[in-house]
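Q: build me a structure from this.
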Amino acid sequence: MYKSHLNRYIIAIGISAAAAGCKAPAIATLPASKAVPELYGNTKDTVNVSNMPWKSFFKDQNLVALIDTALKNNQELMVTLQEIEIAKNEIRIRKGALLPTVGARVGTGVEKVGRYTSQGAGDASTDIAPGKEVPDPLTDLSLSAYANWEVDIWKKLRNSKKAAVSRYLSSIEGKNFVLTNLIAEVANSYYELMALDSQLEIVKQNIELQKNALEIVKVQKEAARTTELAVQKFQAEVLASRSLEFDILQQIKETENKINLLLGRYPEPIKRDKSNFLDLLPSAVNSGIPSQLLANRPDIKQAELELTAAKLDVKVARAEFYPSLDISAAVGLQAFKPSYLFRFPESVLYSLAGDLAGPLINRNAIKAEFNSANAKQLQAMYNYERIILNAYLEVSNQLSKISNLEKSYGLKSQQVNALNRSIEVSNDLFKSARADYFEVLMTQRDALESKLELIETKKEQLNAVVNVYRDLGGGWK
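A: Now for the predicted structure:
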């Protein structure tokens, strides 16, 4: 009677524990995502340059060869590929948790119990025929297989596996994002190198022009038509230009080494076309519509997959509030003498047990884990929205930059032509004593600055096209 009441109390406590364990807090509601604008400007053309493979987008074969080498050897890309391997192995770990753990066990041991213990006293009182008594000390030999399995009642393990899959796919998108940035960085550095080559050539031409002007001033000084001050001013201008030449040479060296670093190799010359840089024409850009960013930008898809994984993590953390069901089983052979080990069925052992357990009193750690998962979910949501907004603004900025640079380049070209003509006019006027040396110096200096600015504007044009190709999600396909 007493045992019956006791069993009822145990059952009642178990049911209460299970009910208490099943109470879990609600998952936080995510805010609604903001809609992406329909257009960048007035165009509704859905043709998107990001769908073009990078080998077709870049026409310079020297640049294509450099990018191809970078994609094979770049160390940052290699690190990202290992992150993909890590994420892939994480899936295997989560998948393994869904299956039973099966193992084999072989064991031996010896046990000597005291005579004045319950076990020893019991053995002494047993009437066993001589030669049939239990050995003392008692050995133990066993050979068995065992299995443990957590039954995934609340989909905790399956959701954990799905989260690992999402993170694996996210790591692939991360690799694609590294690809787009690497291609753009190599291309921008290549155009920077070509611009520096062009600027160096302009400076060398300007030095020759200044040297000729210096010789004219020296002749005029001997004819008492000018002073030593003019000679020294022209001499200083030549020295300043020669100093600028070495500054550009150093920039060329650093830019070459920057490209070599991206290519994962030690310094060596960068093969490139050193013809007129100003003749290069930027590629035409079709930006498509903003909604295409969601499918083309790897960083947006990466953030979306991270958000998916974060949502699954919340479900996993919530399942910790519920009872878990563990099943264990074993089968094998056991005996105290080797000769008895393979006697059937006397030496056979087997077991089967189920265990339902859930948190009852101290659930603070589980609550903290769940709250953290909820916060990370919101964090992933805001990060996803931030990346979409940033992507739209990047494209918008680059499209505006392309348009404004095109107008600026046209005006700077006219400025350079005007200053080139003014150099000839100032030299003629100086020779006929109708202009002083200061006007000649300022004209030459203005012409040099305008030519260098024109080259810089051309480089910015080419870089803007590369950047908009990257920002639209081109290069990784």
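Q: make it CA atoms for all contacts and neighbour counts henceforth
A: OK.
Q: not counting sequence-adjacent ones, nearest residue to residue 307?
A: The shortest distance from residue 307 to any non-neighbouring residue, by CA to CA, 6 or more residues apart in numbering, is to residue 380 (5.0 Å).
Q: ditto for residue 458
A: The nearest residue in space to residue 458 (CA to CA, 6+ apart) is residue 278, at 6.6 Å.
Q: helix, strand or coil for the one you found?
A: Following DSSP: H, G, I helix; E, B strand; the rest coil, residue 278 is assigned to helix.
Q: against residue 354, how distant is it?
A: Shown here: residue 278 relative to residue 354, a distance of 79 Å by CA to CA, to the nearest Å.
Q: more neighbours, these two?
A: Per other CA atoms under 10 Å, whichever of residue 278 and residue 354 has more neighbours is residue 278, with 16 against 13.
Q: wait, isn't that one in contact with residue 455?
A: Yes. At 6.7 Å, residue 278 counts as touching residue 455 under the criterion of CA atoms under 8 Å.
Q: which residues does stretch 250-259 contact?
A: Residues from elsewhere that reach stretch 250-259 (CA atoms under 8 Å, 6 or more residues apart in numbering): 186, 189, 190, 192, 193, 196, 197, 266, 267, 268, 269, 270.
Q: return the member of those nearest to residue 475.
A: residue 186 (11.9 Å; CA to CA).
Q: residues contacting that closest one?
A: The neighbours of residue 186, taking CA under 8 Å, 6+ apart as the test, are 66, 67, 70, 259, 262.
Q: what about 7 Å?
A: By CA atoms under 7 Å, 6 or more residues apart in numbering, residue 186 lies in contact with 67, 259, 262.
Q: to compare with the earlier structure, here is another sequence to fold:
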Amino acid sequence: MIRSSVTSSSPLKNVNMLALAAIGISFLAGCNVGPKYKRPASSAPPAFRGADEAPVTSDAKSSLGDEKWSAVYQEPELQELIRKALANNYDLRIAAQHILEQQAQVKITRSQELPTLSVGGTGIGATLPSSLGTQIGSPLVDGSFNLSAAWTPDFWGLYRKQTESARAQLLAQTWAQRAVQMTLVQQVATAYLQIRALDRQLEITRDTLKARQNSVDLTTTLESGGSVPLSDVRQAEQLLYAATSEIPQLEQQIQQQENAIAFLLGENPGPIAHKDPNALTPPPQNLPTGLPSELLERRPDIQQAEATLISANAQIGVARAQFFPSLSISASGGVGGDALNNIFDPAGKTIYGLGSLAQPLFEGGKLRGQLHLSQETEKEMVISYQKTIAGAFRDVSNALIALNKQRAYREQQEKLVAAAQDSTRLARMRYKGGATSYLEVLTTDTNLFTAQLNLVSAQQGEALTLVQLYSALGGGWQ
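A: Take a look at the predicted model:
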């Protein structure tokens, strides 16, 4: 008996004709109805806005974005944090899994281009009780062994376009992982600078607390001797409590920032090393920015957007290919018999073959709808690609403007702190000499404390401009 995986049969010579037809079709399988991808036109500015005022150079041969993060962030503590984050961060590990998943999807999609082959067999047996007095030479009553194959030639490039789309998605996932890595480096560096600024503000608050405690002691002594009114003591206490109330808030922010960094590192909440005294130093001068046109090749988010656009372009070919006929070829051959010794007898062989051709005629507008959808999706991806490029130029320009303006802001804050320090010193001298009330001391001391905290914020903002510029130029994923 012969068992086949198809429902119709034909003579052996018809199978040969089908084979010849398949060979002929394979030569024509190069047909591809999908559009070829062409990168959309995009205009790059001749220079980054803000580059003429910021302390940078537009050297065409080098760019800060080409540097490895370890060469840009040279603080040992920060380097160690970034290394841990790159090894253990959850988002980065998820992005890596997305790549592996898409690699598997490419294999699944590409398998449609290849023929399928399967093998099988059947067997029916029986054993009669000895009481019947009948002897059976073999327990096998019926058996067969068959081999079947099927193939749908990709005449119009349907499966090839699907594979092209899947591979473009794989490339997009790869660039997405690099974009996550770039963002992660930026996040760790930003969080580290923020926590160092909080540390500095806490130091200033504690130093201010000591000075204000001395003022309370002084005014209390003077009030006991009748030299100053009780109101001076209360005003001195106001300054003291204003400083003491700041300390728990800063400690809260520091510990919460430590937890935020630990999360980026893929660790449980806990303390983080942050004692480097040079963390808030100004960025170096003459940072190279490179040419604006090179940004398209350097930024991973732009590369990801283009890969997604390539995938959408391939989907148009998938939709168009479904308008054309689909040819399927299948064949099955096998042998069979009623005993073990004659199952593989060549005399018992049988071959089946089947070819089918289907042409869509009417599907209620489904095929045209799919084509229209794929075309409109590609237009959306073009806009997204152009938007990503425009956003990249904006990011670089904003970073350059901040690099210049934050430096100027920090310089003015330093002058303000110097003036406030001298004003406070003079007010205390006048108060001790009886030439002014304690209200002047209260006002000048409050202004000094505020100016010192603002100076730290200005130093943090200037240090962050290096992080922003490096990330905007596409650095951190190499």
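Q: what's the TM between chain one and chain two?
A: Between these two chains, after superposing, the TM-score reads 0.84 (TM-score structural alignment, normalised by the length of structure 1); 425 aligned residues with a CA RMSD of 2.3 Å.
Q: pipe the contacts of residue 186 of structure 1 into CSV and attach secondary structure and distance to residue 363 of structure 1 per row.
A: Formatted as CSV, the contacts of residue 186 of structure 1 follow (DSSP: H, G, I helix; E, B strand; the rest coil; distance: CA to CA, whole Å):
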residue, secondary structure, distance to residue 363 of structure 1
67, helix, 55
259, helix, 55
262, helix, 51
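Q: now stretch 187-195 of structure 2 on structure 1. Mean distance?
A: The superposed stretch 187-195 of structure 2 is, by mean CA distance after the TM-score superposition for structure 1, a mean 0.6 Å from where its aligned residues fall in structure 1.
Q: what's the burial count for residue 92 of structure 1?
A: So residue 92 of structure 1, with other CA under 10 Å, has 13 neighbours.
Q: helix, strand or coil for the equivalent of it over in structure 2?
A: Counting by TM-score structural alignment, residue 92 of structure 1 lines up with residue 107 in structure 2. Here residue 107 of structure 2 takes the helix state, with states given by three-state DSSP.
Q: next one: residue 107 of structure 1
A: Quick answer, by three-state DSSP: residue 107 of structure 1 is strand.
Q: picking up where we left off before, and the contacts of stretch 250-259 of structure 1, which are buried?
A: Among these, the ones that count as buried by 16 or more other CA atoms under 10 Å are 186, 189, 190, 192, 193, 196, 197, 270.
Q: CSV for these, including distance to residue 84 of structure 1?
A: Output for those, formatted as CSV (distance: CA to CA, whole Å):
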residue, distance to residue 84 of structure 1
186, 23
189, 28
190, 29
192, 33
193, 34
196, 38
197, 40
270, 32
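Q: got a list of what the residue positioned nearest the centre of structure 2 touches?
A: Centroid check for structure 2 by CA atoms, centre = their mean gives residue 180 as the closest residue, at 3.1 Å. With contact taken as CA under 7 Å, 6+ apart, residue 180 of structure 2 is in contact with residue 92.
Q: nearest spatial neighbour of residue 81 of structure 1, skipping sequence neighbours?
A: In this structure, residue 81 of structure 1 finds its nearest non-sequential neighbour in residue 175, 6.8 Å apart by CA to CA, 6+ apart.
Q: look up how far residue 477 of structure 1 lies from that neighbour.
A: 12 Å.
Q: now residue 61 of structure 1
A: Using CA to CA, we find residue 61 of structure 1 at a distance of 19 Å from residue 477 of structure 1.
Q: where do the strands of the stretch 301-450 of structure 1 begin and end?
A: Assigned by DSSP state E, counting those that start in this stretch, the strands in the stretch 301-450 of structure 1 fall at 324-335, 348-357.
Q: residue 150 of structure 1 belongs to a strand, doesn't it?
A: Yes. Under three-state DSSP, residue 150 of structure 1 sits within a strand.
Q: ok, it - contacts?
A: Neighbours of residue 150 of structure 1 in contact, by CA under 7 Å, 6+ apart: 325, 326, 327.
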